[in-house]
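Visitor: Let's see this in three dimensions:
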Amino acid sequence: MTIIGIGAGALAGYLYWYMVGCDSGTCAITSKPFNSTLYGAVMGGLLLSSTSKRKDEC
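Guide: The predicted structure is shown next:
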């Protein structure tokens, strides 16, 4: 599940940069596509890894 979260988060981060972004270049996360994609991947991975159950917990 974590891999899916990373991929979905990266896509969401890139799309956020593409559609909203930051024209002035002063925004730390959204000023460059690499930053927003990486941030989205980290957040998506953390979100889905925290909600998925481990096999030994079942």
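Visitor: Going by C-alpha atoms from here, please, whenever you check contacts or count neighbours.
Guide: OK.
Visitor: Determine the three-state secondary structure at the most centrally placed residue in the chain.
Guide: Centroid-nearest residue in the chain, with Cα atoms, centre = their mean: residue 40, separated by 1.4 Å. Secondary structure, DSSP: H, G, I helix; E, B strand; the rest coil: residue 40 is helix.
Visitor: To check against the first, give me the structure of this:
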Amino acid sequence: MNLKAVIVTIIGVILGAVAGYLYYKYVGCITGTCVITSKPLNATLYGALIGGLLSSSFIKKEKK
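Guide: Got it, this is the predicted structure:
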């Protein structure tokens, strides 16, 4: 992995974490029984995971 790939992945993780928290804050779960969106930590970590996976999928692999 080169530096550009690491930076893109970190940016994706940060943006995903922010999006996960905003989803918790504005949409959330009214009843509190939702596994992911019932707590801000869960929503933030899930968003960070998805953001990291999505951003790393846009990195082009180098040809040998």
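Visitor: Map the residue nearest to the centre of structure 1 onto structure 2.
Guide: Applying TM-score structural alignment, one finds that residue 40 of structure 1 aligns to residue 47 in structure 2.
Visitor: so its match makes contact with residue 22?
Guide: No - with contact defined as Cα atoms under 8 Å, residue 47 of structure 2 does not count as touching residue 22 (9.7 Å).
Visitor: What separation do you get for the residue nearest to the centre of structure 1 and residue 57 of structure 1?
Guide: Going from residue 40 of structure 1 to residue 57 of structure 1 by Cα to Cα, to the nearest Å gives 28 Å.
Visitor: likewise residue 41 of structure 1?
Guide: Distance from residue 41 of structure 1 to residue 57 of structure 1, by Cα to Cα: 26 Å.
Visitor: Looking at those two, which has the bigger crowd around it?
Guide: When neighbours are counted by other Cα atoms under 10 Å, residue 41 of structure 1 and residue 57 differ, and residue 41 comes out ahead with 25 against 5.
Visitor: can you point me to the longest helix in structure 2?
Guide: Counting residues, the longest helix found in structure 2 (DSSP state H) is helix 3-26.
Visitor: Just checking the distance from it to the centre of its chain.
Guide: Mean C-alpha position of helix 3-26 of structure 2 versus that of the full chain (Cα atoms, centre = their mean, to the nearest Å) differs by 5 Å.
Visitor: Now tell me what touches it from outside.
Guide: Residues outside helix 3-26 of structure 2 that contact it (Cα atoms under 8 Å, 6 or more residues apart in numbering): 37-41, 43-56, 59.
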